[in-house]
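> Sharing a model prediction with you, sequence too.
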Amino acid sequence: MYDNYIELMIEGMTRGRELQDAFILVLREKEGKRFLPILIPHNGYDMIANALKHKDFTCSKLMNKLAGRVGMTMIGVRLMQPANGETQALLDFELVNEVVSITVPVAEAVVSAIETHSALWVQRDTFERQSRMNNPDKQSMALPLAAMSNNLLKEALKSAVEDDNFELASVLRDELNKRDMANNNE
């Protein structure tokens, strides 16, 4: 099931230097040194921090308990590609030789994985594409625009204009306009 995936480990969490509202979960490939930053909301950052520091699994405890009651065992978490400022994940459960997957926000999935000692996975091509954009030597991380919320995009746009980085500002403006058009067409 995870043949085309790369297993990840939690490396840590950080907050953006330029964008203070950017909360980032840093994952590293289990069999290597490359990393994958995942943008998470502030409350998700707090959830994961509480799980790591205080073993607080409040957001996942009931779900994992119910899954156990019906005979489902968590086997892994697959991170999905971000879209419109959100990253979702699939919780994979085994139920009588069948896999049942449930979509949840990424922070809740990570807490559930920590609680159950389950592996985190990301599609190989997604990881390869994203890891090429990161530069560990410069201690910088690149995040896909699709992972950024509208508020974060607006904050980045303001910063780009202030820095006279009009090329970046144009890209950010185009992404915001694309999302606005998509919302108006719904």
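Sure thing, it's come through. Numbers count the residues shown, from 1 in each chain.
> can we go C-alpha only for contacts and neighbour counts from here?
Noted.
> Which positions within stretch 162-182 qualify as buried?
168-169, 172-173, 175-176, 179 (16 or more other CA atoms under 10 Å).
> ok, second structure coming up, stack it against the first:
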Amino acid sequence: MKFSPAAVASLVAFFAASATAAPTLETAPTKVDFYKASGMAKMIDGLYSLDYDATGEPVITYTPHNKDSSATNAASANGTDLEEGSLSKRGQHCDNIKLDPAETDAANADLQKACQGGYSKTIWSQIGNTVAYYCQYKTGATCWPEQSNNANYWITKSCGKYWAGSYQSAKHEYAYGYTRADHEFCGVIM
């Protein structure tokens, strides 16, 4: 399902990027209430992706969850590729929000399933009141299940088991994380 132009028109204000580029960490706004601006009461459970049409207008696409996911859960992930010392200046961030374990695992599994083979757009999975997300701030950055798994390991190590947080890489201009559905992620409140 694609949202109507009126429903996503408010996203233009979220991203101050040109028509040919995705927003950067520096240009993405920090607080905007998408629900009030778009008239949508609540995002429903599912997988969402953010893209831009030919005119540079943002388009959010919804698809049902991947029910058969076998991805690793957030709390038991093992870090292998992302070494603690190699984290950029952005690194991990903790939101101080305790999340539902089942929702967190399911949202992360759905995100990782969607990123199989690489996914090069902002994408998030919502289950209940929890979202797991990948934010693409620079063209060329790609979501991979292994990176999500490793980011989850460092988030859990820094924030605690099933506590909301994110891992941001300034070098690659992307972020992975999980938080409450009404909390800010990817620079906006979805």
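Received, thanks. Since we're looking at a predicted model, the values are computed, not measured.
> TM-score them against each other, please.
For this chain pair, the superposition-based TM-score is 0.25 by TM-score structural alignment, normalised by the length of structure 1; 74 aligned residues with a CA RMSD of 5.1 Å.
> Mark which of the buried residues of stretch 162-182 of structure 1 are part of helices, please.
Of the buried residues of stretch 162-182 of structure 1, the ones assigned to helices by DSSP state H are 168-169, 172-173, 175-176, 179.
> distance of the closest residue to L157 of structure 1 other than its chain neighbours from A107 of structure 1?
Nearest residue to L157 of structure 1, sequence neighbours excluded (CA to CA, 6 or more residues apart in numbering): A169, at 5.2 Å. A169 of structure 1 is 29 Å from A107 of structure 1, where distance means CA to CA, to the nearest Å.
> now do F23 of structure 1
From F23 of structure 1 across to A107 of structure 1, the span is 11 Å (CA to CA).
> between these two, which one's more packed in?
Taking other CA atoms under 10 Å, F23 of structure 1 and A107 do not tie; A107 has more neighbours (25 against 22).
> Quick check: nearest residue in space to that one, chain neighbours excluded?
Excluding the flanking residues, the one nearest A107 of structure 1 by CA to CA, 6+ apart is G44, at 4.9 Å.
> packing partners for the helix or strand harbouring that neighbour?
Secondary structure assigned from DSSP states H and E places G44 of structure 1 in helix 42-54. Applying 3 or more CA pairs under 8 Å, 6 or more residues apart in numbering; DSSP states H and E, one finds that helix 42-54 of structure 1 makes contact with strand 23-29, helix 106-116.
> try 10 Å
Counting by 3 or more CA pairs under 10 Å, 6 or more residues apart in numbering; DSSP states H and E, the packing neighbours recorded for helix 42-54 of structure 1 are strand 5-15, strand 23-29, strand 35-40, helix 58-69, helix 106-116.
> now the angle between strand 35-40 and that helix, please.
Note on geometry: by axes from the mean of the first three to the mean of the last three CA atoms, to 10 degrees, helix 42-54 of structure 1 and strand 35-40 are set 120 degrees apart in direction.
> now helix 42-54 of structure 1 against strand 5-15, angle please.
Orientation check (the same axes, to 10 degrees): helix 42-54 of structure 1 against strand 5-15 gives 100 degrees.
> Sort out which residues of helix 42-54 of structure 1 are buried, please.
Those would be 44-45, 47-49, 51-52, for helix 42-54 of structure 1 by 16+ other CA under 10 Å.
> thinking again about what came up before, between F23 and A107 of structure 1, which contacts overlap?
Residues touching both F23 of structure 1 and A107 by CA atoms under 10 Å, 6 or more residues apart in numbering: 38-46.
> Out of these, which comes closest to R69 of structure 1?
Checking the shared contacts of F23 and A107 of structure 1 against R69 of structure 1 by CA to CA gives G44 as the nearest, at 26.3 Å.
> got the angle between the host helix or strand of S101 of structure 1 and helix 42-54?
If you go by DSSP H and E, S101 of structure 1 is part of strand 98-105. Angle, strand 98-105 of structure 1 to helix 42-54, by the same axes, to 10 degrees: 120 degrees.
> just checking, what packs against strand 98-105 of structure 1?
Other helices and strands packing on strand 98-105 of structure 1, by 3+ CA pairs under 10 Å, 6+ apart, are strand 73-79, strand 88-95, helix 106-116.
> Would you mind telling me which of these is nearest T58 of structure 1?
helix 106-116 (8.9 Å).
> so what does the helix or strand just after that closest one touch, helix or strand wise?
Counting by DSSP H and E, the next helix or strand C-terminal to helix 106-116 of structure 1 is strand 120-123. Where contact means 3+ CA pairs under 10 Å, 6+ apart, strand 120-123 of structure 1 is packed against strand 5-15, strand 23-29, strand 73-79, strand 88-95, helix 106-116.
> 8 Å instead, please
Where contact means 3+ CA pairs under 8 Å, 6+ apart, strand 120-123 of structure 1 is packed against strand 5-15, strand 73-79.
> The next helix or strand along the chain from it to strand 73-79, inter-axis angle?
Going down the chain from strand 120-123 of structure 1, the next helix or strand is helix 124-132, by DSSP H and E. If you take the same axes, to 10 degrees, helix 124-132 of structure 1 sits at 50 degrees to strand 73-79.
> Understood, closing this out.
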